[in-house]
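Participant: here is the input, now give the coordinates:
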Amino acid sequence: MGIFADRADAGRQLGLRLAYLRAQDAVVLGLPRGGVPVAFEVAAALDAPLDVIIVRKLGVPVQPELAMGAIGEDGTYALDKHAVSFMKVKQEELRAVERQERALLDARVARFRAGRTRMDLHGRVAVVVDDGIATGLTARVACSIARKLGAARVILAVPVAPADALATLTEPDEVVCLATPRQLTAVGYYYRSFSPTSDDEVVWLLDAAAERLERARSAAGNPGLDEDVQILADGVRLQGHMHLPVPAAGVVVFAHGSGSGRHSPRNRFVASTLQRAGLGTLLLDLLGPGEELDRANVFNIELLALRLTSATNWLASRPDTASCSVGFIGASTGAGAALWAAAEQGARIGAVVSRGGRPDLAGERLALVRAPTLLIVGSADHRVLELNRRAKALMRCPNRLDLVQGASHLFDEPGTLEEAAILARDWFVQYLLPGDGGRAAEGSVPA
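Facilitator: Here you go, the predicted model:
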């Protein structure tokens, strides 16, 4: 069936549904291992800290995938007496399974909490996240642990769960679920990619979430530079607006196809999302006031690319941005210009994102792009989607095509622009900010 591309996609969609919690004192708690990649995206959407609640399923001895109970930290325990009776599980068999799972639980606690203190939940909103629910036993135990640790409110958030299992849950105060089938064969059936999550990935995600939150707090406490700028390019003064945290490590230059990028509400929205992640942004008008009146200039990809190169040179000339990694984000024809400029500048460009763009307009230069490139397209933008797929087939750099479900060309539908902004943010954080590279993003949408 595959309604989610992967766990990260499910987490982004779940984060949009939980946006009402952003102003509240929430802590996101992922269930290792598969629930943590989902929870990582939820925490990012809510600007909230990420922690784990460690729970182990008790499987029936002759059929381990069938749950007869669950155990968690602090001795929390749940047992499905009907399953135990129906499967004729003896008490000594039950105790043996519990001893085995308790040992594995303790090992995971030691692994995932090494060097970390457990997040204080007293008086806070605990958002318990898993990649899906089958029986609900592990979710019940996880919610009970959050309550025991002092959470004022417990919300269970999952991408998919059977309606009958959700109806039996009394432990959470609220349940948020994106898909509630009447019958659930397997959680993985609802994902196009459902590869196992490793312990190492869980540790990486916990570390990355902590770094991300620290950057956001630093940016909020130190607004840095925020001013209008001018960049001289071939005798034309390009108008721009730059936001720069202090210190700055990465700057994203916006390339808008119409030439006027500073005042685009969509660009400004995406820029604010990048800024909260600790990235600098340069919103730039690639054409002068007289030039943008000539429609032909909007499709002059070489001219727009030269203007982006001038912006990169300008950033390299400033003491506060000379050492920054530089990324491009392009919309419409600006995406073609961004990729053309990235091909010309090689290793100087750290990452490129196309949002509803025309990467095909970069032509033969697509094969020369070295910067990791993310193509974001609305699933309802059929013509542009096909052009992006053709462009992707020509690229040799690390690249990915992500669909925003239900979005048209301008991402006007509720929540779709926000999802596109989150995708762009994660890509730039991964490739432009120190300490966040080296991990390939989970899954991709096939071309």
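
Participant: please count neighbours and contacts with C-alpha atoms only from this point.
Facilitator: Fine.

Participant: which stretches of the stretch 251-400 of the chain form strands?
Facilitator: Assigned by DSSP state E, counting those that start in this stretch, the stretch 251-400 of the chain shows strands spanning 280-284, 325-332, 349-357, 373-378, 399-404.

Participant: now the first one and strand 325-332, what's the angle there?
Facilitator: This points to strand 280-284. 40 degrees (axes from the mean of the first three to the mean of the last three CA atoms, to 10 degrees).

Participant: do the same with the fourth one
Facilitator: Using the same axes, to 10 degrees, the interaxial angle of strand 373-378 with respect to strand 325-332 works out to 30 degrees.

Participant: reformat the strands of the stretch 251-400 of the chain as a markdown table; add mean neighbour count and distance to A103.
Facilitator: Listed next are the strands of the stretch 251-400 of the chain as a markdown table, based on neighbours: other CA atoms under 10 Å; distance: least, CA to CA, whole Å:
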| stretch | mean neighbour count | distance to A103 |
| --- | --- | --- |
| strand 280-284 | 27 | 46 |
| strand 325-332 | 27 | 45 |
| strand 349-357 | 27 | 43 |
| strand 373-378 | 26 | 42 |
| strand 399-404 | 21 | 40 |
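
Participant: what's the closest of those to G15?
Facilitator: Nearest to G15, of all the strands of the stretch 251-400 of the chain, is strand 399-404, at 13.9 Å by CA to CA.

Participant: the stretch 151-300 of the chain: helices as residue ranges?
Facilitator: All helices of the stretch 151-300 of the chain, identified by DSSP state H, counting those that start in this stretch, fall at 163-167, 199-221, 265-276, 295-298.

Participant: ok, back up a step: out of the strands of the stretch 251-400 of the chain, which comes closest to A146?
Facilitator: strand 399-404 (32.7 Å).

Participant: following up with a second sequence; could you model it the same way so I can compare the two?
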Amino acid sequence: MDALIALLLIVFMLVVLGSGLWIGLSLLGVAVVAMQFFTERPVGDAMVLTIWGSTTSWTLTALPLFLWMGEILFRSRLAEGMFRGLAPWLNRLPGRLLHVNVIGCTIFAAVSGSSAATCATIGKITLPELDKRGYPDRLSVGTLSGAATLGLLIPPSIIMIVYGVAANVSIAELFMAGVIPGVLLALLFMGYIVFWALRHPDQIPAADAALTLKQKLYEGRHLLPVVALIGLVLGSIYTGVATATEAAALGVAGSLALSAIEGSLSRQRLLDGLASAARVYCMIGLILAGASFLTLSMGFIGLPRHLAEFIGGLGLSPFALMVMLVMFFIVLGCFLDGISMVVLTMAVLLPTVEAAGFDLVWFGIFIVLVVEMAQITPPVGFNLFVIQGLTKREITWIARVSMPLFRLMCAFVLFVYFVPGTVTWLPGLMQ
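Facilitator: Below is the predicted model of the structure:
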């Protein structure tokens, strides 16, 4: 009977999501149906209490602030200055300016917290410049698509905040846990560019005129504002001076100050950035509300317990469980965005994950890595949509040129499983 109820609800959810209804409203609708027809709990008060509790968490306040910070940077000239500051230092590295995609995404990820914002901002800067200089489109677009996913892994990360709230895990520890994996994954992407460039030297444009060290340092001054902002946000968290929410407020204040100093802050840009951040947060908030109520209804029906019992009864080893979860999230990522994936599955999976002996901080980074992979899987790969808007290319072509980076992420997930210290070492220093 439970299996039949689960199947009916899954089919109903797929139908509702396929109808084009907003994800948050779809989740609420499925939850109402589940509570009304399959439990004896009154729907109204349960829905009100759950939605209120899920959307009024103080920790969640960091989310709109980081979104606003990313919007301010997106509308200023700070991001453009990154390209000018990085380009002279990459002239002699195989692949040359293609590395700006990876390094630019890594730097911007550390101040935006959003994969889509990182992809859009760096793509607007690098893609026209790389095309003008004759770099191959497939590598320019593919490396941007993969590297932009670092916006989820390198702190401050929006999805880490959502996971921390859902799993009741310290967000500061999650932020620290993402640093080393984020840097290693960026280096892996750069290694791929070097390997490709050495195999296809004829497709990489000739180096620009060499600059002296003094000239390189002079051009590097454009990096200073962004580096200072990263230091302000992450330094305040890691030193214990500020919580994640307070650090987000410092990041907004710092980005406003830097934009004002460089002269790109206008009243209209300020209002546009605030409105855009509010729209994105309202979308996320609605998804969180719907997913929280759906989680409650599933709990009353008993599906999470039965699923945990089913998976536990399979007698899977921790490695087999991890492989199953990777495949599950990749398939789920074909239909849902990353935040929906996290809030929909955590209540169901966490008991099983804890029973398997996984550290919840480590598991948070694992989830972020797998959700990163889902960002570049069609048909609902957010990065693919963003790049399609920038390039007007077919989404199937963009997904195809992103596949080498996807395979690298798969290999990196295995590495993180067998070397968990890459995730847990920095958070361990806080304890």
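
Participant: TM-score for these two?
Facilitator: Superposed pair, TM-score by TM-score structural alignment, normalised by the length of structure 2: 0.23. Supporting alignment: 154 aligned residues with a CA RMSD of 6.6 Å.

Participant: out of the helices of the stretch 151-300 of structure 1, nearest to L306 of structure 1?
Facilitator: The nearest among those, by CA to CA, is helix 295-298 at 12.5 Å.

Participant: and the closest one, what's buried?
Facilitator: Of all the residues in helix 295-298 of structure 1, those buried under the rule 16 or more other CA atoms under 10 Å are 297-298.

Participant: what's it packed up against?
Facilitator: Helices and strands touching helix 295-298 of structure 1, as assessed by 3 or more CA pairs under 8 Å, 6 or more residues apart in numbering; DSSP states H and E, are absent.

Participant: mind redoing it with 10 Å?
Facilitator: Using 3 or more CA pairs under 10 Å, 6 or more residues apart in numbering; DSSP states H and E, the elements in contact with helix 295-298 of structure 1 are helix 301-317.

Participant: and the helix it packs on, what does it pack onto?
Facilitator: Judged by 3+ CA pairs under 10 Å, 6+ apart, helix 301-317 of structure 1 is in contact with strand 225-233, strand 236-244, strand 250-256, strand 280-284, helix 295-298, strand 325-332, helix 333-345.

Participant: coming back round to it: need the strands of the stretch 251-400 of structure 1 in a markdown table (columns: distance to G69 of structure 1).
Facilitator: A markdown table is the format used below for the strands of the stretch 251-400 of structure 1 (distance: least, CA to CA, whole Å):
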| stretch | distance to G69 of structure 1 |
| --- | --- |
| strand 280-284 | 49 |
| strand 325-332 | 49 |
| strand 349-357 | 45 |
| strand 373-378 | 42 |
| strand 399-404 | 37 |
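
Participant: nearest to I301 of structure 1, out of these?
Facilitator: Checking the strands of the stretch 251-400 of structure 1 against I301 of structure 1 by CA to CA gives strand 325-332 as the closest, at 11.0 Å.

Participant: relative to helix 265-276, how tilted is that closest one?
Facilitator: Using the same axes, to 10 degrees: strand 325-332 of structure 1 against helix 265-276 is 160 degrees.

Participant: on that earlier part again, the strands of the stretch 251-400 of structure 1: which one's closest to A45 of structure 1?
Facilitator: Of the strands of the stretch 251-400 of structure 1, nearest to A45 of structure 1 by CA to CA is strand 399-404, at 15.5 Å.

Participant: buried stuff in the helix or strand that the closest one is followed by?
Facilitator: Using DSSP states H and E, the helix or strand that directly follows strand 399-404 of structure 1 along the chain is helix 416-432. Buried residues in helix 416-432 of structure 1, defined by neighbour count with 16+ other CA under 10 Å: 416-432.

Participant: before we move on, the earlier item: dump the helices of the stretch 151-300 of structure 1 to a markdown table, plus distance to G30 of structure 1.
Facilitator: Formatted as a markdown table, those follow (distance: least, CA to CA, whole Å):
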| stretch | distance to G30 of structure 1 |
| --- | --- |
| helix 163-167 | 18 |
| helix 199-221 | 10 |
| helix 265-276 | 22 |
| helix 295-298 | 46 |
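
Participant: closest one to G334 of structure 1 among those?
Facilitator: Closest to G334 of structure 1 of those, according to CA to CA: helix 295-298, at 8.5 Å.

Participant: one step back: for V202 of structure 1, find the nearest of the strands of the stretch 251-400 of structure 1.
Facilitator: strand 399-404 (22.3 Å).

Participant: can you name every helix or strand that the closest one contacts?
Facilitator: On a contact count with 3+ CA pairs under 10 Å, 6+ apart, strand 399-404 of structure 1 meets helix 7-17, strand 349-357, strand 373-378, helix 382-394, helix 416-432.

Participant: export these to TSV and tack on distance to G336 of structure 1?
Facilitator: Listed next are these as TSV, based on distance: least, CA to CA, whole Å:
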stretch	distance to G336 of structure 1
helix 7-17	26
strand 349-357	7
strand 373-378	11
helix 382-394	10
helix 416-432	17
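
Participant: right, and those - which one's nearest G72 of structure 1?
Facilitator: helix 7-17 (22.8 Å).

Participant: okay, the angle between the closest one and strand 399-404?
Facilitator: Put simply, helix 7-17 of structure 1 runs at 40 degrees to strand 399-404, going by the same axes, to 10 degrees.
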